[in-house]
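In: Structure of the sequence below:
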Amino acid sequence: METAEIARRFLTFFEKNGHTVVPSANLIAEDPTLLLVNAGMVPFKPYFLGQRTPPYDRATSVQKCVRTIDIDEVGKTSRHASFFQMLGNFSFGDYFKESAIPFAWNLLTTPVDEGGFGLPPERLWVTVYLDDDEAETIWREQVGVPPERIQRFGMAENYWSMGVPGPCGPCSEIFWDRGPEYGAEGGPAADENRYIEVWNLVFMQYERGPGSGKDDFPILGELPSKNIDTGMGLERLATILQGVDNIYETDTLRAILNRAAELTGVNYGDSERSDVSLRVVADHMRTATMLVSDGVRPSNEKRGYVLRRILRRTIRNLRLLAGDDDLYLHDLTEAAIGAMADQYGELRTNADVIHGVIDAEEKNFADTLRAGTTLFNRAAERTKAAGGTEFSGSDAFQLHDTYGFPIDLTLEMAAEQGLTVDEATFRELMSQQRDTAKRDAAAKKLGNADISTYAQLLDTSGATEFLGYTDHEGEARILGLIVDGEAVPAARAGDRAEVVLDRTPFYAESGGQLADKGTLSVDGRGVIDIDDVQRPIAGLSVHRGTVRSGELVVDDHVHAAIDTDRRASVSRSHSATHLIHSALRNALGPSAGQAGSENQPGRLRFDFTAERALDTSELAEVEEEVNTVLSGDIPVRDFQTSLDDALAMGALAMFGEKYGDQVRVVEMSDYSRELCGGTHVAATGQLGVVKLLGESSVGSGVRRVEAAVGLDAFRRLSRESLLVSRLAEQLKAPREELPERIDTVLTRLRSAEKEVERLRAAQVLQAAEGLAAGARDHGDTRLVTHRAPDGTSGDDLRKLALDVRGRLGEDRPVAVAVAAVPQERPVIVVAVNKSAQAAGLKAGDLVGTAARTLGGGGGGKPDVAQGGGNDPTAIDAALRAVEQRISEAT
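Out: Reported below is the predicted structural model:
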């Protein structure tokens, strides 16, 4: 049975049993305490915590999840995966154990031709919590499981909580017997390799108090409403139903694994080492594809780092398999999309952008790998030069932390150079990093952000009606006031308050469009200046501002008015963003997908996926195309339609956005058509003019253009025109000849600078003969100290020191110290000859003495070294310190 069919059967079964089918949530968790959704119940946490009233009593879902805490075990075991899907059914105060247990058993054991999974009942075992007699009775008497196949476990195995005070309860788990060839008889208590967990039923019926660990917290009492939370791993069930040994051999992962084997010329089953690498590649490519499709982009922090780390581990394992540095991820991304698209059709829709992001990261890591290899080689050379055979653990950690080198890459490279690696120090530093991350996570782990105040308002009063598409002002009623996080009956002058209205013309920040500003006023009694509007939970607009005068009271009727000039300017920017998006896609192809935007008054930025930068001519073409379109004064139309119909007509959807069944489409003829909830102009001619201000990189595979719109663009062009006129006047050249004239001036200037530098260097070196003639004796050592003119570069100081040293020969120890202030900070160079080194004088030691006097540091080779500091007034003292050090040594 294919994975997609398993998911379909699961949802169909529970839908027939009164459950609402809830689509998988985006992998980017709404819960701010989580980077990514890591369990099937995460989207339902607000309901279990009582922060939101669920819109249904029963629900079922197939939830996408990513968990990387055991990422180093991926590929090595049969059960670890970074991406997995949780089949779940949930009850919110509706049914409890008496229904949840039979539901699970019936679905697992009902014959395939009757819609079930057809598992033989005699190969299923059950575990319950130690004192959960109720669950055991249901299993025995209602379901008919023999008592000898029911086992009891303690809190560590069969009790669930979120790890913080809140809901908790006993669990009952269903295990599958893989057969005697996999281990000993006796159920899960005897051998968990033979008996693998299939389904976990959580009976959420108690409230727990504070404590750490899985079993050292108090149970405070029963919850007012008992809930059901179950989870069954789709991939694990697929291994059973498809008759394979591990999740990597199921249909979806095996398709990617086979493609990786084909590309690298390695057969699955050849060796344990290559099998592990193939399994890592298959798992990680599926995970990366799903993450990118849900809007995650590679970066060096948070969820972006998760994606980057996964892709780099993939590349590393591909290089181990293939023995080359070819690029393979494009083909493997295609395999991952093909494997998962039957369940998640958006993968095909998003394919161009997914490829663009992953391809760019692969090329970027190739450059990073070269830089990291250089760092490794230097560290290895230092180790061998010092006679060592062990590569530093701290260097290995730096390679991992800075360059994303997996430790196995460092181990292999070290072995190639005859070195071992101080793994103990590396592991200790990794552990310290993980401990720090855990402490940071624990400090903010609240189970979920406290949205209960907002949720209560939404539940009691309903969603905020948005009037702003047609009205810029209107009457509304205050549903709630929040000051300092607490609901209050009134807000007074000077209070920083949040206001919830039943209806509003204010646009809440979303989709890249900044929020409206304006005022809320109560006739003759109070005014609040609104400077921000947000949606902390879907459907509820929260107006934030400072009470200017009087007071506002819950249930007051207010007049809401936005700043219309600001709204018009922001709307122009938003419409310009759509035009720029279309022009970029025309220039670069469909892979130029939107990766973020910000629309503010008169100015915008637009992020898009691209493998390379746009050159000046391409930017000019995009700008010309946008202005040509807007000059046609195309009407801007918006309408509501179904999501499927919108996508069918070619409307573009933004990654990471969540869309309902009904969506709003904004179109500008056939030139631009996007799903968008923002505000726009009535016709493109209202934009006036769009001026692109530049293009830059904001991350791997993501570029950014910025632009001015309307009056702001006109002002920008006016300033630039004035500047060009002044340049033309000063250079006495027509405007069209300015580039050539400026190039000529710059060429002359660079030539003059080089000549000045040559003369300055010659002047410095002219002093060499006199300095050598004036060398002073300190014992057997001949010493020269000299302060060169300010502005002398470090390179010229080095040349001077070496010239003087050469003139003094090798018959006696020689030390030369010269210093200057090139650019506000002092620099000193010390050179000694071989005789001086033999006598125990090292240039690096002498420079260190001088640099400390200058308030800095330095170093170099034994024969010549350079240092500097922060105190230009201490140069003479630094030279005397060198002289004193030599006197003491001789």
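In: all contacts plus neighbour counts: C-alpha atoms, from now on.
Out: Fine.
In: Does G169 touch S161 like I think?
Out: Yes - assessed by Cα atoms under 8 Å, G169 is found in contact with S161 at 6.8 Å.
In: Neighbour count: these two, which is higher?
Out: Taking neighbours as other Cα atoms under 10 Å, G169 and S161 compare with G169 leading, 23 against 18.
In: who touches the more buried one in this structure?
Out: Going by Cα atoms under 8 Å, 6 or more residues apart in numbering, G169 touches 159-161, 202-207.
In: rerun that using 6 Å as the cut-off
Out: Residues in contact with G169, defined by Cα atoms under 6 Å, 6 or more residues apart in numbering, are 159-160, 203-206.
In: Would you mind giving these as JSON lines with distance to A877 added?
Out: Below are the contacts of G169 laid out as JSON lines (distance: Cα to Cα, whole Å):
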{"residue": "Y159", "distance to A877": "72"}
{"residue": "W160", "distance to A877": "70"}
{"residue": "F203", "distance to A877": "78"}
{"residue": "M204", "distance to A877": "76"}
{"residue": "Q205", "distance to A877": "77"}
{"residue": "Y206", "distance to A877": "75"}
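In: Just the ones of these in strands?
Out: Taking DSSP state E as the definition of strands, the contacts of G169 contribute 159-160, 203-206.
In: Now flag whichever of those is closest to I875.
Out: The closest of these to I875 turns out to be W160 (Cα to Cα; 69.0 Å).
In: one more to line up against the first:
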Amino acid sequence: MKTAEIAQRYLDYFEKNDHTIVPSASLVSDDPSIMFTIAGMVPFIPYLTGVVPAPFPRAADVQKCIRTNDIEEVGKTARHGTFFQMLGNWSFGDYFKEGAIAYAWELLTSSESDGGLGFAERDLWVTVYEDDDEAAGLWQKVAGLPASRIQRMGRADNFWTTGQPGPAGPCSEIYFDRGPAYGPDGGPAVDDSRFLEIWNLVFMQNAITNVRSKTEFDIVGELPKKNIDTGMGLERVAFIKQGVENMYETDQVRPVLDRAVELSGRRYGAVHEDDVRFRVIADHVRSSLMLLSDGVTPSNEGRGYILRRLMRRTVRSMRLLGVDEATFPALFEASRDAMKAGYPEVERDWQRISSYAFAEEETFLRTLTAGSTILDTAVERTRTEGGTTLQGSEAFLLHDTYGFPIDLTLEIAEEAGIGVDRDAFDTLMQEQRLRAKADARSRKRAIADVGVYRDFRALGETVFTGYTDLETPSRVLGVLVDGISAGRASEGQIAEVILAETSLYAESGGQVADKGTIVGPGYELEVLDVQRPVPGLISHTVEVVRGEVAVDQPATTIVDAANRRSATQAHSATHLVHAALRDTLGSGATQAGSLNRAGYLRFDFTWSQALSAATRSEIEEIANNAVRDNLEVSTRVLSLDDAKAAGAMALFGEKYGETVRMVDIGGPWSRELCGGTHVATSAEIGLISITGESSVGASNRRVEALVGLDAFRELTAERALVSELTAALKTPKDQLAARVSELAAGLKAAEKRIAQFEAKALAERVPSLAETAERAGAVRLVVQAVGVVGSQDDVRSLVASVRERLGSEAAVVALAAEIGGRPVVIAATNEAARGAGVKAGALAKAAAAALGGGGGGRDDMAQGGGADVTAIPAALEAVRAVVSAA
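Out: You can find the predicted model right below:
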């Protein structure tokens, strides 16, 4: 039985039993707390919890789901997969335990010829919650199951909660006995490999509170409205019904696995490690296909990062199977053909899906090539120096900078006879996971493939002189055009220039890149951006404004001094705001991202609630007091351990080497690891004015501020505005807010009175408009322009009143008005007119065409609009023509 057929049988059965069939929600979850739809019940949570009334008493669906929390286990067991489909039937205060059990048992055990799934009753076991005597009794009553095949389990296995106070309840799970070849007898309580869970029936009947863990909570009573939430794993049912060993061998997944076998020339079932890789490929390709079909695209953040990881794990697995060339065209095509019966959109959107998939593979294959070269160099250096272990930091550099998988690093190192310090690598990975991605990363332009920087980086690190010098003589090491090493660039071209030394700051630590110029004999370059494409190397994106720049030429970097000064003020101000936040809110307020540019700072920090106006003022005052106190700003370069011992804070999104730069403002009051540029004393910052505070996620807040002259200019503008208002309103400054509130209240009251007068005036026009009715065949027709009107609601009300006044005889009313300088036509028909074939939607479309816009609506009332008020007469004539032709 094909997977799509199983799903269709499920839906057909429940549709026959009066369930509303609900289409699958997107894999991209609407719930801001989760990235993906991770369970079949996610789209129904508002109904199950009672937050939103259910639009139907009972429903059924096949829901697409993605889970990647145990991605490392994919392929190793029959159960783990990232993409899966959950069959569900739902009751919202309708049927309860007996109904859910009866439906499940009938569908599972009815013959295939009768539309069921054809499971043998002798192969099915169930578990119930340990105290749920009712469910145990119903399984015997409804299904005729003997007590020996009904097992009781505790809270950990058979009690469902959301993990929060609220609705919860016992559940009953249905298991299939795979036979003695898969484990010992004795039911699910003895062995859950032989006895495979296929369906979970949740009886949502309790309210819980004081939730302490998955199994520790207080049941405080029964819910007034009880719900049913069930989930049956489509892939599990499919591999049982298809007589195969696991989900990877089902009809929706096996074609990808077989294609990978064909491409690699290796046999499935011969070597365990190869089998795991084949299953990883089959799973990840299908998951990637389905994510792409739901609009997710590869990136370095959020959902896009998950997709990229799945795709790159696939490439890695194919490489470990001995395939170095591109395989996505073959693999994704196989997955498309396997999935299109259940999800036609994967074929319909194939061009878009495949373009993203193939481009991602191509990019990653280039990355692997570049990483292999760098790894070979590191391995050779290790061996030359007499070492036997590659440093964990080098393996991490390959992984983090080049996206080079650790598995490949281990394999290549092992072939060369050396090991890898995996513990150090894992430590660095864990540190990275604890830091969220820097905001600046999402703004970075695309730079050349990192492989092109290898030769430049081999010449040594770029020397940054900008902490002390704004101008630095240097030499051109490389020129790249369109990501390719070109040797030279001419006037008008955009290029990347690599120098031996530079005074221009590269974007990092939240501080944007310097502005400035690079000059040399016969050429001048405007600096557009400065980045560090690989650690230790600085690249300048420039426009050649004069002459031609070439490798080996002299060059002088010149920083825009005014812009640097303002950016430096903003960066130092960020440190002060951070310290002020921690002074005010405590150590829980830590940095989660920042942006510093000339005159402006943006600071994200961990906090779960909005700051009050008083708290904002306190933070602003503490920071400005630090400015007033003219605190010394000092920097020291020391070991990372020494810096941490001194209390320096390691900031969000930053990577640190063995030596770090520590910035103190006022000694330990503000002490952070930072590579940015800073003022010499805090008084140089000038002024900090917090302009906003907002949410940027469930547990993050954002403060924005202007700094220095920008802050002064803003406050000056506000002072001028206040002076104008006090003069215009003849009100003292301290009474201005009350006066404005008073005027606003008066204006609102006046607008309300005006609206009432206008509505009354329009209502008084109803008789005269009805008297203009003309004959158009069997229809009485009112087609008039009513001039300038306040709102569309006013016109609709007028149209409805005129239609009502015309009585039950076939009648059409179309009134045109000017609202906010734009034309609107609203048409209405009564029942007799619609019976004669006149529909308001068609009239609105005809009018809108004449107005140069769009329109439509219901048969009884619709509207059209456009941009040309002078076309109103033509629009009304168009309405008249449509009615006359009916």
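In: before we move on, back to that, which one (most neighbours) among the ones in strands among the contacts of G169 of the first structure?
Out: In terms of neighbours by other Cα under 10 Å, these top out with M204 at 27 neighbours.
In: what's the matching residue for that one over in the second structure?
Out: M204 of the first structure is assigned no aligned equivalent in the second structure, the criterion being TM-score structural alignment.
In: The one 10 residues further on now?
Out: When the second structure is aligned by TM-score structural alignment, K214 of the first structure is left unaligned.
In: ditto for R880 of the first structure
Out: Under the alignment (TM-score structural alignment), R880 of the first structure pairs with E877 of the second structure.
In: What strand or helix carries its match?
Out: Using DSSP states H and E, E877 of the second structure maps to helix 872-885.
In: And that helix against the first structure, how far off on average?
Out: Compared with the first structure after the fit, helix 872-885 of the second structure shows a mean deviation of 2.7 Å (mean Cα distance after the TM-score superposition for the first structure).
In: try stretch 564-573 of the second structure
Out: Looks like 1.0 Å for stretch 564-573 of the second structure (mean Cα distance after the TM-score superposition for the first structure).
In: what stretch of the first structure lies opposite that stretch in the alignment?
Out: Using TM-score structural alignment, stretch 564-573 of the second structure pairs with 567-576 in the first structure.
In: Residues contacting the matching stretch, please?
Out: 599-602, 604, 679-681, 687.
In: got it, and stretch 507-520 of the second structure?
Out: Under the contact criterion Cα under 6 Å, 6+ apart, stretch 507-520 of the second structure has outside partners 504-506, 524-527, 530-531, 554-560, 594-597.
In: picking up where we left off before, just the contacts of stretch 567-576 of the first structure: which are in strands?
Out: Among those, the members found in strands (DSSP E) are 599-600, 604.
In: out of those, who has the most neighbours?
Out: N599 (27 neighbours).
In: Can you report how many residues neighbour R286 of the second structure?
Out: Other residues lying near R286 of the second structure total 25 when counted by other Cα under 10 Å.
In: again but with G295 of the second structure, I slipped
Out: 13.
In: do the same with the one 10 residues further on
Out: Counted with other Cα under 10 Å, the burial measure for Y305 of the second structure works out to 15 neighbours.
In: got it, and G857 of the second structure?
Out: By other Cα under 10 Å, 18 other residues sit near G857 of the second structure.
In: residue contacts, it?
Out: G841.
In: again, 8 Å this time
Out: G857 of the second structure sits next to 840-841, 844, 863 when contact means Cα under 8 Å, 6+ apart.
In: Redo those residues as CSV? Include neighbour count, secondary structure and distance to T574 of the second structure.
Out: As requested, the contacts of G857 of the second structure are exported to CSV (neighbours: other Cα atoms under 10 Å; DSSP: H, G, I helix; E, B strand; the rest coil; distance: Cα to Cα, whole Å):
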residue, neighbour count, secondary structure, distance to T574 of the second structure
A840, 29, helix, 60
G841, 22, helix, 58
A844, 30, helix, 57
Q863, 27, strand, 53
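In: just the residues you listed now: which is nearest T468 of the second structure?
Out: Nearest to T468 of the second structure, judged by Cα to Cα, of the contacts of G857 of the second structure is Q863 at 67.6 Å.
In: I figured that closest one was touching A816, is that so?
Out: No - with contact defined as Cα under 8 Å, Q863 of the second structure and A816 do not form a contacting pair (9.6 Å).
In: list residues touching both of the two?
Out: 824-826.
In: Please enumerate the helices of the stretch 451-600 of the first structure.
Out: 452-461, 564-588 (DSSP state H, counting those that start in this stretch).
In: tell me what the shortest one is packed against?
Out: Contact partners of helix 452-461 of the first structure among helices and strands, from 3 or more Cα pairs under 8 Å, 6 or more residues apart in numbering; DSSP states H and E: strand 473-483.
In: chain center to the strand it packs on: distance?
Out: 36 Å (Cα atoms, centre = their mean, to the nearest Å).
In: Quick one: average offset of it versus the second structure, please.
Out: Following superposition, strand 473-483 of the first structure is found to deviate from the second structure by 3.2 Å on average (mean Cα distance after the TM-score superposition for the first structure).
In: Quick one: residues in contact with that strand.
Out: Against strand 473-483 of the first structure from outside (Cα under 8 Å, 6+ apart): 457, 461, 487-491, 495-505, 553-562.
In: and what of stretch 526-540 of the first structure?
Out: With Cα under 8 Å, 6+ apart as the criterion, stretch 526-540 of the first structure contacts 451, 454-455, 458, 462-464, 500, 506-510, 515-521, 541-552.
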